[in-house]
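**Student:** here you go, sequence then predicted model.
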Amino acid sequence: MTDAKPATDGGDAVAALIALLDLERLEDNLFRGVSPENSTMRVFGGQVAAQALTAAGRTVPDDRRVHSLHAYFLRPGDPAVPIVFEVDRTRDGRSFTTRRVMAIQHGKAIFTLSSSFQLDQEGLDHGDPMPSVPAPQTLPTWEERVAVASSPFIALNRIPRPFDVRYVNDPPWYSGAEPREGARNQVWFRSHRPLPDDQLLHVCMLAYLSDLTLLDSILATHGLGGSWGKVKLASLDHAMWFHRPIRVDDWVLYDTHSPSASGARGLASGHFFSADGAMLATVVQEGLIRVV
């Protein structure tokens, strides 16, 4: 495998995602966002999380970076209807700024987010090492994976994607597999074209990415990856901690696993690492997992 150049529509998909995160400002604390025309039956969770974080960041001074977010998915989002984001300026301190965001459709909250931003400061510095994995350039592309997958995954290859996606191990949806206790799902990501030097944009794109493959680790643990249509998944809540500056137009590794599942819910956690091994962010999510 080679570090193939992205498909022509890959760059277009990046531009579309940037536009998706460029919310319309209705008032000082009120924003409006839309969903892509090719959305599924409900709004993708990573999209609404990234848009809500964008709304929060637009009300914070540029010298403060987001260091954490905590969110709840309350109702399925309707991709045919704009989403209104209402920002509450909870606190503006000397070092930390706190924002709460409510995403609203049809007069009801579909998503809530609390986020905290910090003035850059010096302090202690350490991080867990990145796991030993093959370089992304040596791994099959998303298009190569999907090209040999069975139906209905073939249709996935026709959807423009803003990120070059390289699975380290076989994707859980790739084929039926035996349950693997402690299974890890590891994926390299990189945007299909360079991005502006806007740290808020990069962290919001990382929030978007964080919901793409996180619950896959639960499926891999139980050998349910090939059970398309037999498993219903939905994000319930989501938390992220941002440790270091991030660029998603450079390769980032997403290493995830599931420590527990019970009561039709599964817990998944993961870390993002830069290509040079620095831990960039930590993610934890609980999802609804129903086998039908």
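**Tutor:** That came through fine.
**Student:** switch to C-alpha atoms for all contacts and neighbour counts from now on
**Tutor:** OK.
**Student:** what does the strand or helix carrying residue 88 contact?
**Tutor:** Assigned by DSSP states H and E, residue 88 belongs to strand 83-92. Outside strand 83-92, the residues within contact range by CA atoms under 8 Å, 6 or more residues apart in numbering are 29-34, 52, 55-56, 59, 97-105.
**Student:** among those, which are in strands?
**Tutor:** 30-33, 97-105 (DSSP state E).
**Student:** about what we covered before: I'd like the distance from the strand holding residue 88 to the chain centre, please.
**Tutor:** 21 Å (CA atoms, centre = their mean, to the nearest Å).
**Student:** below is structure B, check it against A:
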Amino acid sequence: MKEINYKRGQAVDVQEEFGVIEINKDKYIGKKPLVTPMWDSRGVFGGNLVGQSLLVAMKTCDPEFRPHSLHSSFVRAANPDDPITYEVEEISNGNNFCNRSVKALQNGEIVYYANISLTKKNSYKASLAKYEEYNTKFQQRAKERDVEEDIDDDDEEEVEKKPIKPFGFQTPLHNWFKKYDLKDLPVSNIESNMLCYFKFFPDFLQLNKSEYENDIPVAERKFAFLVRWGIDNEQGFHQPLVGVDSQFQYVGLGNISDSLLLNVILRVLRIEDVQLTDYHKTFFGVSLDHVLYIHDDDFDVTKWMGYGFKTIRFAHDRILVEGEIYNDEGVHVATVVQEGLLKFSGKEKGAKL
């Protein structure tokens, strides 16, 4: 029985691990079976299903389209012995948006399905560069015509041509990112069976470092950590990734987006410190659905990304989690909403609500 998926110190070709083979324009199959988080897990890691579905959706669109949202449900546990087959339905094809419905199947049964929307315009840097280029040309034309920058109201033609600067705002990073030097945080020695590596803040790992949370309602407590896909010679950890092109960045983002959330709920409830070994055995938990909004294409999953989250509701053994993912420059590039099924087996009695 295989206890680990990837041997540390060896490069991993993600296009071989998570790539797909086209059967026809509406059907694909994974090159390899997907892996489980741990050797004794009941099914395939959900983040890999998310990532591979995003890849399939991109392959059915023109190359300039990239995902901006995914709404999906985990139907049943996928096994690690057989590759996943994907059936794609083209919902719409527009000039700036297109939509795909993706079904993931094993042995003729649906194990996961996703509705994925893709767009051509999803880069703030590109929009800003376009604005600056147009604005420079506009001002130059104004000078050549001896027109002041503040154009008269009755000059409608020039007003219409003047470009509008891109506008936006975002959820700020957790204050832990300012409290600690991120370079000094240790890389966690948690066994990385999904190619995800983590750095944790002391306030996240230990309850005695965050006693201020006792005065904050559980649904308002915010948490954060750092995560990346693969790692390159940092603090003795080395597992470089090969083949992370523009499409496989999204495969990695899908992987990262589902990498930790349900495993640390006992910490959220202030029942115990974060367990970095055998954390998956402390209670039963599985993902029911997964929503991913991608706000910007400017990210690199092979660099340290910030991940902030909070748990906003628990009822009927179901927990709802909201999370934000930031690129290595602190830009909020993605949002996650996930509902999971949890069975605490009595451990919830120690929760600090």
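**Tutor:** Structure received. From a predicted model like this one, the values you see are computed outputs, not experimental measurements.
**Student:** give me the TM-score for these two chains.
**Tutor:** Remark: TM-score between the superposed chains equals 0.82 [TM-score structural alignment, normalised by the length of structure 1]; 270 aligned residues with a CA RMSD of 2.9 Å.
**Student:** follow-up on the earlier one: list just the nearest of the ones in strands among the contacts of strand 83-92 of structure 1 to residue 194 of structure 1.
**Tutor:** Comparing these against residue 194 of structure 1 with CA to CA places residue 33 closest, at 23.3 Å.
**Student:** that's a helix at residue 208 of structure 1, yeah?
**Tutor:** Yes: counting by DSSP: H, G, I helix; E, B strand; the rest coil, residue 208 of structure 1 is found in a helix.
**Student:** in space, what's closest to it - neighbours in sequence excluded?
**Tutor:** residue 46 (4.0 Å; CA to CA, 6 or more residues apart in numbering).
**Student:** packing partners for the helix or strand where residue 113 of structure 1 lies?
**Tutor:** Element membership for residue 113 of structure 1 (DSSP H and E) is strand 108-119. Counting by 3 or more CA pairs under 8 Å, 6 or more residues apart in numbering; DSSP states H and E, the packing neighbours recorded for strand 108-119 of structure 1 are helix 45-57, strand 64-73, strand 96-105.
**Student:** quick one: the first one to structure 2 mean distance?
**Tutor:** Between helix 45-57 of structure 1 and its aligned partner residues in structure 2, the average distance after superposition works out to 1.0 Å, using mean CA distance after the TM-score superposition for structure 1.
**Student:** could you pull out the helices for the stretch 101-250 of structure 1?
**Tutor:** Counting by DSSP state H, counting those that start in this stretch, the stretch 101-250 of structure 1 has helices at residues 142-147, 199-210, 216-222.
**Student:** the longest one aligns to what range in structure 2?
**Tutor:** Taken onto structure 2 by TM-score structural alignment, helix 199-210 of structure 1 occupies residues 246-257 there.
**Student:** got the buried residues for the matching stretch?
**Tutor:** Within stretch 246-257 of structure 2, the residues that count as buried by 16 or more other CA atoms under 10 Å are 247, 248, 249, 250, 251, 252, 253, 254, 255, 256, 257.
**Student:** the residue nearest to residue 208 of structure 1 contacts residue 214, correct?
**Tutor:** No: using CA atoms under 8 Å, residue 46 of structure 1 is not in contact with residue 214; the gap is 10.7 Å.
**Student:** find the nearest non-adjacent residue to the aligned residue in structure 2 for residue 48 of structure 1, please.
**Tutor:** In structure 2, residue 48 of structure 1 lines up with residue 49, judged by TM-score structural alignment. Distances taken as CA to CA, 6+ apart place residue 112 nearest to residue 49 of structure 2, at 7.5 Å, with adjacent residues excluded.
**Student:** quick one: contacts for that neighbour?
**Tutor:** So residue 112 of structure 2 contacts 49, 72, 73, 74, 75, 76, 103, 104, 105 (CA under 8 Å, 6+ apart).
**Student:** go ahead and confirm the fourth one touches residue 113.
**Tutor:** Same thing as residue 74 of structure 2. Yes: the pair residue 74 of structure 2 and residue 113 passes the contact test of CA under 8 Å, sitting 6.9 Å apart.
**Student:** strands of the stretch 201-350 of structure 2, residue ranges please.
**Tutor:** 223-229, 231-234, 237-239, 241-242, 284-294, 305-315, 318-326, 332-343 (DSSP state E, counting those that start in this stretch).
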